[in-house]
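A.B. asks: Here is a sequence together with a model predicted from it:
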Amino acid sequence: MAKNPLLLVPNQITIARILAIIPIAALVMAGDPTLRLIALILFILAAVSDWLDGYLARAWDQYSPLGRMLDPIADKLLVGILIAVLAWDGSFSALDMIPACAILFREFFIPGLREFLGNTQVVLPVSKLAKWKTTTQLVALTIVLIEPIAPGLGLLSDGLLWLAGALTLWTGWQYLAASWPHLSGEQL
């Protein structure tokens, strides 16, 4: 008898990551430095849980369709909602909004592309660079969160945000290029 996927520890960690987004956003939006520090700690725990749930799923052979669906959604929600909150509270400059919007664009576009291609039995596997892209996004957003608490990190946070934006666009381009024969009708 198959185990309920909601009882698998990796899935519970992923669900906790999704649920953590609400208090993280609320704490950042409160505008209090102490609450932002708590949001930062929760965000770091959520970011680390992205690695932990995958590690445990592999180590304990606890794969499930639910986990395969929820994990990338959790990542995109964590990044996307935090970008929206940081834009709302003024943590991003006008120039920072360029990589932030690039990240949001790709994070909406590629899942839509995957969903469309799912009907054609074409699979776009997650590349190693895409995993680095997610890590870079999470690190960049961590530094943006720290910046008001520990001033002087502006150049580092800007650089990491632009690097995350560039990696995000590059991996999006790779997925689009790989799927183009199926989108253009020129299937190989």
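C.D. replies: Okay, I see it.

A.B. asks: rest of the way, CA atoms for contacts and neighbours
C.D. replies: Will do.

A.B. asks: How many residues are close by residue 61?
C.D. replies: Using other C-alpha atoms under 10 Å, residue 61 is surrounded by 10 other residues.

A.B. asks: another one to put next to it:
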Amino acid sequence: MKMTLPNILTLFRLLAAPAVILSFLILPRPFADWLAFTLFVGAAVTDYVDGYLARRLNQVSKIGTMLDPIADKAMVALALLALAVWSPLAAAVVLPGAVILFREVFVSGLREFLGDVAGTLKVTKLAKWKTAVQMIAIALLLAHGAFNSNLGMAVFGMDAEMVSAVLDGSVDDPVGVRGKLFRAEWSGYIGLGLIWLAAVLTGITGWDYFSKARAHLGED
């Protein structure tokens, strides 16, 4: 494998996928949440940068072309797994996550079966929007876990009455409980909204790919 800059970035994205899971297995929270968030955002950025550099520097390679979609799918799948296991919103993430993963497996299977005519399943603009919404949603949900863990550390040792007094402004808020709660709530609300939107777009694009492939699935 020729180690061009685009290929190095693709490898980073591929290795960052299991590192998201390892961060939760090895590190205490909220450090695990922040590392997972940083890895995922870094990987999402390289998803655009490596393709741009490969074209700009004329360094498009077969290995890079092969690894790029694998890295994308691994990053999304393992990040969704981490959210389903460790996110405070796990129960609400499982169903849209399952829709997203089912579509990825289904479309990958179609492409493999179609072989030489897989070019009929070109990436559409809607699919690109789906990917963008998906990435933002997962990043926000990982951030929600980090904010939520920070909130838990901030109120550690306080009873419910004291927390209520801090939130309604009756007492001072030296550790920023109100700000931490605001960030935790809104990152969760927006992240959940976007992950469900991504699931809807995923279903639409999956059906679109299947419709295009039907002409090649008939029996002789």
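C.D. replies: Received, thanks. What you see is a predicted model; the values in this text were computed from it and never measured.

A.B. asks: roughly how far apart are the residue nearest the centre of the first structure and residue 97 of the first structure?
C.D. replies: The first structure has residue 75 as the residue nearest its centroid, 3.3 Å off, counting by C-alpha atoms, centre = their mean. Separation of residue 75 of the first structure from residue 97 of the first structure (C-alpha to C-alpha, to the nearest Å): 19 Å.

A.B. asks: For residue 120 of the first structure, which three-state class applies?
C.D. replies: Classification of residue 120 of the first structure by DSSP: H, G, I helix; E, B strand; the rest coil places it in coil.

A.B. asks: for the one 5 residues further on, same thing?
C.D. replies: Using three-state DSSP, the structure places residue 125 of the first structure in coil.

A.B. asks: counterpart of residue 139 of the second structure in the first structure?
C.D. replies: Aligned by TM-score structural alignment, residue 139 of the second structure pairs with residue 142 of the first structure.

A.B. asks: List the buried residues for the helix or strand containing its match?
C.D. replies: For residue 142 of the first structure, the enclosing helix or strand under DSSP states H and E is helix 128-146. For helix 128-146 of the first structure, the buried set under the neighbour-count rule, 16 or more other C-alpha atoms under 10 Å, comprises 130, 133-146.

A.B. asks: right, and the helix or strand after it?
C.D. replies: helix 154-184.

A.B. asks: That next one maps to which residues in the second structure?
C.D. replies: By TM-score structural alignment, helix 154-184 of the first structure lines up with residues 188-218 in the second structure.

A.B. asks: what residues are up against the spatially closest residue to residue 21 of the first structure that is not a sequence neighbour?
C.D. replies: Leaving out its chain neighbours, the residue that sits closest to residue 21 of the first structure by C-alpha to C-alpha, 6 or more residues apart in numbering is residue 78, at 5.9 Å. For residue 78 of the first structure, the contact set (C-alpha atoms under 8 Å, 6 or more residues apart in numbering) comprises 17, 18, 21.

A.B. asks: likewise residue 13 of the first structure?
C.D. replies: By C-alpha under 8 Å, 6+ apart, the neighbours of residue 13 of the first structure are 49, 52, 53.

A.B. asks: And for residue 60 of the first structure?
C.D. replies: Contacts of residue 60 of the first structure by C-alpha under 8 Å, 6+ apart: none found.

A.B. asks: still on that earlier bit, of all the buried residues of helix 128-146 of the first structure, which two lie farthest apart?
C.D. replies: 130 and 146 (24.4 Å; C-alpha to C-alpha).

A.B. asks: which one in the second structure is aligned with the residue nearest to residue 21 of the first structure?
C.D. replies: In the second structure, residue 78 of the first structure lands on residue 75 (TM-score structural alignment).

A.B. asks: Now render the contacts of residue 13 of the first structure as CSV, adding neighbour count and distance to residue 172 of the first structure.
C.D. replies: Shown next, in CSV, are the contacts of residue 13 of the first structure (neighbours: other C-alpha atoms under 10 Å; distance: C-alpha to C-alpha, whole Å):
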residue, neighbour count, distance to residue 172 of the first structure
49, 17, 24
52, 16, 25
53, 22, 24
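
A.B. asks: of those, closest to residue 7 of the first structure?
C.D. replies: residue 53 (13.1 Å).

A.B. asks: how about the nearest residue to the counterpart of residue 36 of the second structure in the first structure, chain neighbours excluded?
C.D. replies: In the first structure, the residue equivalent to residue 36 of the second structure is residue 39, according to TM-score structural alignment. Once flanking residues are discounted, residue 39 of the first structure sits nearest to residue 24: 4.7 Å by C-alpha to C-alpha, 6+ apart.
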